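K.L.:
kindly generate the corresponding structure for this input.
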Amino acid sequence: ENPIPGTIAIPGGATIGLVLLINLFAAKLTRFAIHAKGGRFAGGLIITLLGFILVAIVIIGAHLGDGLQGEPPFSYDTLWLGTKVTAHCLTLLSLGWLLLWTPKNRVLFTTAVVSLLICAFVSLFLVFSFDAYRIPDPGLRIVWQLTKSLGVGSVLLIGLMLLFGQRGGNVLIHLGVALLMVGQFIFGDAQTEERISLAEGQKTTAAIAIDEVELVVIDRSPDDANRVVAFSHPMLMESSKQGTTLSAEGLPFEIRIDRWMENSQIKKRNTKPASDSVEAKMQGSIQSWDLIEKPKVGGTGESTNVASLYFTALNKSDKSPIGSYASSQWLSDDQVSFNPIFETLEVASKTYDVGLMFRRNYKDYSVTLKNIVLEEYTNSMIPKDYSSYITIRDKEGNVLQDGRVWMNSPLRFRGETFYQSQYISKEDSPYGVEQTVLQVVTNAGWLIPYVSCVLVGMGMLVHFAGTFTRFAMRYERTSKVIQRDWRQWAIGCAVCIGLGLFAISIARPKTADRNEIDYNAIGSIPVHYGGRVKPLSSAAAEFLEVLSNKPYALLLADGEAAKKEYKPKTKKVSSSEWMFAAIMREPWIFDNPLIRVEATSTTDLNLTRVESNRYSYNDIVDGLRSIGPRMSRIIETQKAPPSRRETLSFEDKALWEILNKVAMVDSLIDAFEPPFTRKLLEGDPQSFQAEMTNASMKVDRIRASNNPAILPSLVQENPADGEIAKPKTRWDAFGPALFDVIRNRERNAQSDTVLKFFDIVQGYSEDKKNGAKINRLVAEFKTAAASAHGSDVMRNNKVDFEHHFESMHIFGNSQAFYVIVGLVTLLSYAVLPKSLRNIAFWLCVGAFLLQTYGIVARIYISDRPPVVSLYSASVFIGWAMVLFCIVAEIFYPIGVSLIVAAISGYLSLSVAYGLDVGDSMPVLRAVLDTQFWLATHVISVSLGYSATFFAGFFGIMILIATCITTLGGEKSKSEWVNSARDAIPVLYRICYAVVCFGIFFSFVGTVLGGLWGDDSWGRFWGWDPKENGALMIVLWNALLLHAKWDKMVGALGFAILAVFGNVVTAWSMFGTNQLGIGLHAYGAFEGSLLMYLVTFVAVQFAFIGLGLVLVLFKPHKVLQ
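P.N.:
Predicted structure coming up:
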């Protein structure tokens, strides 16, 4: 709006998109020629035109009609049956390909076998799982949209194949991209987003446009209705810039905007404005509130602009000032303030209210909220689902639609889509009842991304299938069948036997001395923590991760004297042992290093610096007490409402976090302490009720803290009026459970289980060294709990499996194997190349299978797809890269793939281990709690990440091989130099193949992510940093392929570009999280991991620099 002199204008997104679209059409028109003639041409043209017509019908038809849109015309059970039948048909087609059209080519034959195995596994799984893993209805709704898109896309593909031959798939790719871009051009800016906020039982016809505000003037004098005049957002901005006045017929005054604040904050004044300030001459709320201008926020996050302004009211007749005022949405908008306060003007014997608020758009129908349901994970405050049950009526009151709106399942009605956006509890609601916030989106082209995704995906499959077939033919002609003698097979068998023995050794359960406490058995006790049932060892490790960033505790070897040392001798204590000691209130847990305190806070707390940054509970509590007044001020600040809360300094924020960690320990100790005194048991009946009342308050506080709980609650939840009693789901820690036993004074199997745990507490307090007795009591407690509550409730099988899985340290052992693989492979380049490389290959396969077992185990434990967090993403990406490397080594057994497998496997597991989220398999919040999108979008994007990283690592290998070749010279006879020279075209071929694989999954995964966003909050693309990062990967892979196809680069240039792909992928996966903005801002980290990210990027740039230096030495080779 205001150009800066001397700068270069940067084109906007629309301009860039238009240029790209023109380039896209120009490239296809000039490069792709129609080869069909005669009848084939006519048939291809007719079918292609029919395909275009069907695409238009599907897109337009999705926006027409009343009622629920996007729903299939038949039941979801029928659609699920069709999905299963399709899977079985694919299995039969794969079998037919293998038996009836048996490929003569080795590569194609192997591909047919692998395809049959995969399809057969899916079919058998669907048959024998008996719909236990049926896609939920919201997921099947997406399947229906993709099925329609697949149908019209198939027609279009057939026509293009007839017209363009083998290039038909390529044409379809670019048509799909063009459709996506055109759709965003036509419908993107026309899309509107509104919001409806309703309390239970409330009805409204107004939707709030949160990107526009209006200044309203309300005349409340008429008896029948208020008279409202609204001045629009553009009018307010023009008045503030031009100094013009705003007037309306019937208003005796005009308004001039003196100052406009697009975004603002308010702060309560402690004193009156300064006498020489502008505010001192103003009237109304400005005397009590200070309006502070804030930077305007964009649309990538959840925050919105809250406007404020200064205005002057002028007499309409003579323009004389009536007074100057200030208005802010923070005060006058009921969407922001619970108790709206308007500025009051008295003009011509009438009183007018003036205030800023979001724009109201009135509908020709009304929406009534019948009920809103918040479902939280048991024993947590983590939301699992929000559901709003609404009724839509016309002006006469006739019901047009009854529907449910919940996360990832919107309701489409008359071209508008209702999304579940927010839930407001009755405690936070000004109405004293639950409230819902629905987002209402109007987007006539909402189905375009679905169609585009399918078109591009189909086109890529066909195009790259042709590429793969040509590769298979060439490989058959040029490669030699590797004959392995008996010694190589013997080595392979020996390695496999050794790996099997190792797997058996780590799978054997650990046993303790019968006279010592068996902490392994204690660690397998089922507890409820973090929203799910898990082993006590896992809950304890998660608890310690929060306190110290490590899943174990430390014990000072030299006792109290070691506290003054910077690097004291310590020994690790398992999470199970620490948690058991905390439950038993062992003094050593308070005196040994426990809570992590950053260096900046040690001075404030009078702590002596130690290398581990972990300090004892007692020392920290003493430090907090020494700054009591400061901590009181911090606590008071944090009690204020979020909208009016002062921002803490960096140091105070650190102290607040430390205080919360101390409170966690206090709460844990209280949760397992008997909530009664001996007086309660031995006192007279008159004092019993008073003691129980006091204990009840403590128990309620403990239950609200959601500590690790050992047993399902003994108290049945009271159903609301008209509801059927639900089975009890809440779990209790020992203290509240024992309180219920005493209060109810009933003996049954469930109450006896609580007393069994009480026996453990008593047995430990009487003789903590009697391990045999304590182990027996623990076993009796576990048996009693399973008998009283049932194995399904206690999840004994999964808890035992999870505990055993954790004890195996699967990923740590895999990491060690990858190191061995790398060392053995490197050694093979010096001695015994065939034998050592064979050993390294089977070791790599063993490490891969071990990691595969770990991923499958996590799927079984969590009932989730393999990627649900940054931790699991790191594990999965490394796993996929190792799989690519194994396949590459089978095709080209030169050892380089094994080195890349070792590096990628080790680094990915190191990153996973370093992430703060750890291996706790947490439950997912409402918007992420969707199996369909986790199994499609997240896995597709992760495979795209894997392929791009893989190509980047192979690019580094190409650079190293080129460097060796360059240093050795063209005429060198060195075996190393010649091997490196011969390896370059092989590595180039592998790198190119994986980029083809990567762009398919990157594009499909990115678009599916946009569809998930559209399904969750009605926005396919919001230019969120995470979305932009994913798009950058797609564009960069496309750049690599086009640079190769157009012969702009050779092996060296391709390698340099591929290495930069590592930087792009690392930024997309981790860097965007560090920005802390956007709807995908999660998993931000700091400290060592941030340093590793910066180091990784620096190393990539170092290799890119090496490549550019090689370009200078070999400029004539780069473009070959």
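
K.L.:
make it CA atoms for all contacts and neighbour counts henceforth
P.N.:
Fine.

K.L.:
and stretch 160-178, how far apart are its ends?
P.N.:
Stretch 160-178 has an end-to-end distance of 15 Å (CA to CA, to the nearest Å).

K.L.:
that one: how far from the chain's middle?
P.N.:
Relative to its parent chain, stretch 160-178 has a centroid offset of 34 Å by CA atoms, centre = their mean, to the nearest Å.

K.L.:
check stretch 117-129 too.
P.N.:
Distance, centroid of stretch 117-129 to centroid of chain: 29 Å (CA atoms, centre = their mean).

K.L.:
check which residues of it are buried.
P.N.:
119-120, 122-123, 126 (16 or more other CA atoms under 10 Å).

K.L.:
nearest to Ser765, of these?
P.N.:
Nearest to Ser765 among these: Leu126, at 52.9 Å, using CA to CA.

K.L.:
tell me which element the residue lying closest to the closest one once chain neighbours are set aside is part of?
P.N.:
Nearest non-adjacent residue to Leu126, counting by CA to CA, 6 or more residues apart in numbering: Lys84, 7.0 Å away. Lys84 belongs to helix 76-99 when assigned by DSSP states H and E.

K.L.:
quick one: contacts of the helix or strand following that helix?
P.N.:
Counting by DSSP H and E, the next helix or strand C-terminal to helix 76-99 is helix 106-128. With CA atoms under 8 Å, 6 or more residues apart in numbering as the contact definition, helix 106-128 has outside contacts at 84, 87-88, 90-91, 94-95, 97-98, 102-103, 469, 472, 476.

K.L.:
export these as CSV, with columns for neighbour count and distance to Ala993.
P.N.:
Listed next are these as CSV, based on neighbours: other CA atoms under 10 Å; distance: CA to CA, whole Å:
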residue, neighbour count, distance to Ala993
Lys84, 18, 32
Ala87, 18, 27
His88, 19, 30
Leu90, 18, 25
Thr91, 22, 26
Ser94, 23, 23
Leu95, 20, 26
Trp97, 17, 24
Leu98, 19, 24
Thr102, 13, 24
Pro103, 15, 21
Thr469, 14, 12
Ala472, 16, 12
Glu476, 16, 16
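
K.L.:
distance to Lys798 added to those residues, as a markdown table?
P.N.:
Shown next, in a markdown table, are the contacts of helix 106-128 (distance: CA to CA, whole Å):
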| residue | distance to Lys798 |
| --- | --- |
| Lys84 | 28 |
| Ala87 | 29 |
| His88 | 31 |
| Leu90 | 33 |
| Thr91 | 32 |
| Ser94 | 35 |
| Leu95 | 36 |
| Trp97 | 40 |
| Leu98 | 39 |
| Thr102 | 44 |
| Pro103 | 44 |
| Thr469 | 45 |
| Ala472 | 44 |
| Glu476 | 48 |
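
K.L.:
before we go on, could you also do this sequence so I can check it against the first one:
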Amino acid sequence: MANTGAASQLYDTMDRHHTEVEPEQGPLRFLLAVLRPLGSLKWTIILFAVSLVLVMAGTLSQESLNMEQVKQRYFTSWIAKLYIDDFIPQVFYKHEPFYFWLPFPGGALVGTLLLVNLLAAKITRFHARARGGRLAAGLAALAIGFALMLAVIITGGSSEGVQGEPPMSYPTLWKWVCGGLAAAWVGLLAVGVTADSPRRRNWSIAGVVVMGALLIGMLTGYMTLSDPGLRILWQLLKGTGVAMIMMLGCHLIFDKQGGNVLLHFGVALLMVGQFAYGDRQVEQKLQLAEGDVSNTLINTGKLELAFIDNSNPAETKVVGIPGSRLRAAHEWDSVISDPAVPFDVKVPAFYINSKLVDPNDLPADKPNLATTGQGLELAVEEARMQGGATGGINVASAYVELLSKDSGESLGTYLVTQFVNDGQSLFVTPAPDEFESVTVGDTTYEMGLRFQRIVKPYWVKLLDVRRNDYAGDTKAQSFSSVIRLVDPRNDENRKERIWMNNPLRYRGETFYQADHVPVPGGKERTGLQVVQNSGWLIPYLACSITGVGMLFHFLGSLNRYTSRHDRETHPKLFFPVAMSVAVAFVTLIVSMKLIPWSAVAMAMNPDRAKTTRDLYRAGEIPVQFGGRLMPLDAYARLTLKTLSSKESVPLTEAGQEMINRYAMEEVSPSAMEKYRDPGMREKRLPALQWLMEVSADSDEIYDLPMIRIDAAEVLAEVGIERRRKSKLYSLSELMPASARVREMATKANEKDSAQLSFKERKIIELASRLHLYDVVSISMQMPTPRQIPDELLRQMFASELAGREITDEFRQLASFEDLRRRMELIAEIPSPGLIPQQGQAELPRPERERWLPLSNAYFESIKDRLRDPEAVDPTAGFMTMVKAYQDNDPLAFNQAIDQHDELIRPRMAEDETGWKLTLERWMEATWPSGTAMILYLIVLVLALAHLLSGVGALRASAWAMLIGILVVHTFAIVARIVITERPPVINLYSSAVFIGWAAVLYGVVIEYLGRRGIGNLLAAAAGSMTLMIALRGLSGDDTMPVLEAVLDTQFWLGTHVITVTLGYSATFASGLLGIIYLVQSWAGAEQQTRKEVYRMMYGVTCFGILFSFIGTVLGGLWADDSWGRFWGWDPKENGALLIVIWNALMLHARWDKMVGPRGFAMLAIGGNIVTAWSWFGTNQLGFGLHSYGFTSGTMMWLGLFVASQIALIVLGAVLPTSKPPQTEGPGWENKRI
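P.N.:
Model (predicted):
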């Protein structure tokens, strides 16, 4: 039993880095005495707690405030006004706002104190361990690293030419990257071969395998980086090189504490960089139509009352009064007098946001303030200020009274408003801005309220702007602008292309692609954001320095642990027979569930094609929808799930003929009872067969309950009295009220979303479901002309039919024209495309036309055959398949599948004919994630049984099963990567799958190290819960969608998103271990067992802060690369920051011994709340860049989860620890297993 605690000693070693320094005698003694309290970890923890409150308040207040106001209230102020109402957003609870506030430390004050605390702590707690030559070498390395760091920062912000490009070509840089990775692989191989420690050898071999696979992918071209990715990698490589040199110096001087010193230096650098540059950066906009030339940028952060003197044709003079002065003059009823301004100015009214009204409509108690100018024809009223939740813009207006500087006499009160003076920049209108003309002496000035203009020494001409949408969808895949930049002073004349995530850096300014707007006349307009930030490289350096410091710190601890661990002896802890049985069981389940046996049987016995429909192959037919190709079965599931919230519908009320087609036989009256009253197992119509019924336009489809209605108010509105348990209703039941529902939804959509009632939201939901069915049915059915009533014809063709009779020929022509318009419309809106257009196969992907819906393609084929009787109908195969389904003819059905494939295959491009569709069809049919979830639940039972019984074979079996399930889980993730051609996390669904995978991996490794069953419990619980969340709560939409233009970057998806998600997973894993610790303490576990779980918690938290910090900073770098701001205080960014702060608070509280094991466990459970908020809560706010995925169900489950975690924390604080039993017996606490 000498090695009882060996498995968790890894986490002990991580705790030994805060060495107190005794004050030396001499002049430094007084300084150290002053700095010691300033560097107290208690101050650190308090400041972290205050930061949590500030970040949360700043996040929630974005519902009603714009970003600049949020920053001024909370983040850049020294003393903040903490409004209690900010913590109760209207999206969570509708209420009347109240304005009670408390003084609170602001972001500027907290940041300054944290920096002082950090510096004081490092000065008093760390000291040089090196002497002589070692110390000199360390200081030299630090000096070199520091000099290189300054050089990187200065050159990045210089005003000479283009910055950010590597000094070599991108292909050369990629070769160097591959060479560096190959050298690292060789080094790992050498370590593995020469290592005398089995543990170190095993870890080296694992690293060799992983790095070798990565290297093979890079060398074969499957895993590569585009030029924009390599540009970012170059910046990170520069930072990593600086960090490695500084790490060498820190290690030479501080020895084991070197990593800790370096990581805190990186944090300090990031803080100083944001203080020095973060809020001083200037954001400007440049809006150009194709062919336009400009040298004037718009500073949207500053408003001004501009006086423009155009008297000299060669030069325009502009004098501006800042908007802040206008507002202050209005609030204080003062006069603005400035020598540069030709008038004195009073401001009777100033509105941050306003709306235009007719002067005649003004109330009697609020007369028109304008006495001259355009204010006599227009008037404004104050409007509710726009914030994050509304997504609108503020349009400022003011009434200004001009006074003569000589006599003080009033020259009139004018209305100045951005509606008129700044319409081009705000609303992208082609009409020129209009200004008031005012004259002083011989000079006439144009006066207007507008954003500040900044004149540059260079000119920009827009040569071309492009927006590429995904085929068959309105979602933009990319925006790009081609510009010519001419700088006469520096003799520059360069043509550059700018697109999302690929800015142009020129002379200290960075040009980012912001938006694209089509304008009347066929031209297109681009919006470029131009940011001046000379410290843009500081976050890159800080990320690299902190990451290297953390890695060396934690890897050093890991190395010391493994060295000590290998010196100890271990009893045999594996049970080969039990593990073999477990592996065999997993293999059996996987074989049963993950092999599509229907397809195998059809392939092995061709005669089955005569008697059985090959629905597996039918489901593999390609469909273009949502901007991508997907199997027909996937489209059917997605559509039916949107209509009914399920992937199948019950047949209990289906018609006789539909049931016959489902069963492929004539169902007898006695057998029909199994369908009508099935008992526990009701018969359900799968999505693919439902789509066949829709395509056939069978009579029974209209009587099949399939449209979900949850709200009783909506049922009453549509006149349905019978409420079904399934909450599904048929088209025939809804048809009488369909027009009224759509009309109500149209009116509701005109309202502000925040003002919608529950009933209105549900009416909109029902109308959208009815519209979806219309789109599907029109797209998938044979197009048929409608008979238009004569009354409607006379309205539609009044002039043509004036004084004429309506003939049958005219009715036919009108019906055909109506059909033509419907077919054009269905081809323009998002609808399922089944037929590739002719002549597209050789074109590059962005230039291809979308696939046509079946009905549209059939209509076009009719026109083609009228022109050429020999023309082939590309819809013949699918139409035959639908008819064969309706006729219950399996042979004709299966032959039609082959016919459809032969007709469309020649029209498809090479990249559309791969095996991705086959793989996705397999995933839809076999459900590997669901299989993994069920197996995790089985392992969870085994893990609990082991902990209660102490039977070692159960622990070994559970661990072996976890390895097998992890393989299945991994394969599911790899399959998604192959299908989407993206990294593993691209939306909330995939994040849940990946978080579960990472947590399982943590658990498997912990169990391998500790072998006490705790890792099994952690892995099984995390895997089953996260997959349940993914499959039950996040699979309502397409789980493998195409991405918005700003997300279309492999580099950031593969770095920022992955590391942040690993941070989520580690924090959740720590929280689960915290729950286990509390349960152990209540159950009377032995102290040594609880101590091991405590150390596991601590170790996982260390990895949590590593991944969370690096991922969060990488997210800031992504934002900088997309919009020019490293930190924008977006809710999702703030959520990630909360996780970093919470993990830091936990670790510092432990190091300062402010909390013991139980307190640390309670904090870890609190980390579950913080992570859940960052993961789901921020998406539910309705504002910010990540305001997607809102559902009331998500909010309910999030609230229940938070309540459960709070309950556990309260119980942890209240319930006492039970004493261990006096005698040993079965159970996790009393046996070494």
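
K.L.:
care to give me the TM-score?
P.N.:
The TM-score (TM-score structural alignment, normalised by the length of the first structure) is 0.89; 1073 aligned residues with a CA RMSD of 3.6 Å.

K.L.:
what angle separates the helix holding Lys84 of the first structure from helix 106-128?
P.N.:
Interaxial angle of helix 76-99 of the first structure relative to helix 106-128 (axes from the mean of the first three to the mean of the last three CA atoms, to 10 degrees): 150 degrees.

K.L.:
onto which residues of the second structure does helix 76-99 of the first structure map?
P.N.:
Here helix 76-99 of the first structure aligns to the second structure at residues 170-193, judged by TM-score structural alignment.

K.L.:
same question for stretch 1023-1042 of the first structure.
P.N.:
Going by TM-score structural alignment: stretch 1023-1042 of the first structure matches residues 1129-1148.

K.L.:
can you check stretch 32-45 of the first structure too?
P.N.:
Counting by TM-score structural alignment, stretch 32-45 of the first structure corresponds to 126-139 in the second structure.

K.L.:
my hunch is that Phe307 of the second structure is in a helix, does that hold up?
P.N.:
No - going by DSSP: H, G, I helix; E, B strand; the rest coil, the assignment for Phe307 of the second structure is strand, not a helix.

K.L.:
list the contacts for it?
P.N.:
318-320, 341, 445-448.

K.L.:
which of those lies closest to Gln1080 of the second structure?
P.N.:
Of the contacts of Phe307 of the second structure, the one sitting nearest to Gln1080 of the second structure (CA to CA) turns out to be Gly320, at 69.2 Å.

K.L.:
any idea which helix or strand carries that closest one?
P.N.:
Using DSSP H and E, the element containing Gly320 of the second structure is strand 315-322.

K.L.:
and that strand, how far from the chain's centre?
P.N.:
For strand 315-322 of the second structure - counting by CA atoms, centre = their mean - the centre lies 42 Å from the chain centre.

K.L.:
tell me what that strand is packed against?
P.N.:
strand 293-312 (3 or more CA pairs under 8 Å, 6 or more residues apart in numbering; DSSP states H and E).

K.L.:
the strand it packs on: average distance to aligned residues in the first structure?
P.N.:
Following the fit onto the first structure, the mean deviation recorded for strand 293-312 of the second structure is 2.7 Å by mean CA distance after the TM-score superposition for the first structure.

K.L.:
so which bits of that strand are buried?
P.N.:
Quick answer for strand 293-312 of the second structure (16+ other CA under 10 Å): 293, 295-300, 303-309.

K.L.:
could you dump these to CSV with distance to Pro571 of the second structure?
P.N.:
Formatted as CSV, these follow (distance: CA to CA, whole Å):
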residue, distance to Pro571 of the second structure
Val293, 79
Asn295, 77
Thr296, 76
Leu297, 73
Ile298, 73
Asn299, 71
Thr300, 70
Leu303, 75
Glu304, 78
Leu305, 82
Ala306, 83
Phe307, 87
Ile308, 88
Asp309, 91
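
K.L.:
now for these: which two are most distant?
P.N.:
Val293 and Leu305 (24.8 Å).

K.L.:
still on that earlier bit, let me have the contacts of Phe307 of the second structure in a markdown table, adding neighbour count and distance to Val380 of the second structure as columns.
P.N.:
Shown next, in a markdown table, are the contacts of Phe307 of the second structure (neighbours: other CA under 10 Å; distance: CA to CA, whole Å):
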| residue | neighbour count | distance to Val380 of the second structure |
| --- | --- | --- |
| Val318 | 16 | 26 |
| Val319 | 16 | 25 |
| Gly320 | 19 | 22 |
| Val341 | 16 | 25 |
| Tyr445 | 22 | 23 |
| Glu446 | 16 | 20 |
| Met447 | 22 | 17 |
| Gly448 | 27 | 15 |
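
K.L.:
and those residues as TSV, adding distance to Phe265 of the second structure?
P.N.:
Below are the contacts of Phe307 of the second structure laid out as TSV (distance: CA to CA, whole Å):
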residue	distance to Phe265 of the second structure
Val318	46
Val319	45
Gly320	43
Val341	48
Tyr445	54
Glu446	53
Met447	51
Gly448	49
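
K.L.:
out of these, which is nearest to Gly1128 of the second structure?
P.N.:
Gly320 (28.0 Å).

K.L.:
and that closest one, what's its match in the first structure?
P.N.:
That one, Gly320 of the second structure, aligns with Ala230 by TM-score structural alignment.

K.L.:
now do the contacts for the nearest residue to that match once chain neighbours are set aside.
P.N.:
Excluding the flanking residues, the one nearest Ala230 of the first structure by CA to CA, 6+ apart is Val216, at 4.3 Å. The contact partners of Val216 of the first structure, by CA under 8 Å, 6+ apart, come to 228-231, 353-357.

K.L.:
let's verify the residue of the first structure most remote from its centre: helix, strand, or coil?
P.N.:
Going by CA atoms, centre = their mean, the residue of the first structure most distant from its centre is Asp318, 60.7 Å out. Here Asp318 of the first structure is coil, with the state taken from three-state DSSP.

K.L.:
ok, Gly397 of the first structure next?
P.N.:
Once three-state DSSP is applied, Gly397 of the first structure turns out coil.

K.L.:
and if you look at Ser337 of the first structure?
P.N.:
Looking at Ser337 of the first structure with three-state DSSP, the answer is coil.

K.L.:
ditto for Phe48 of the second structure
P.N.:
helix.
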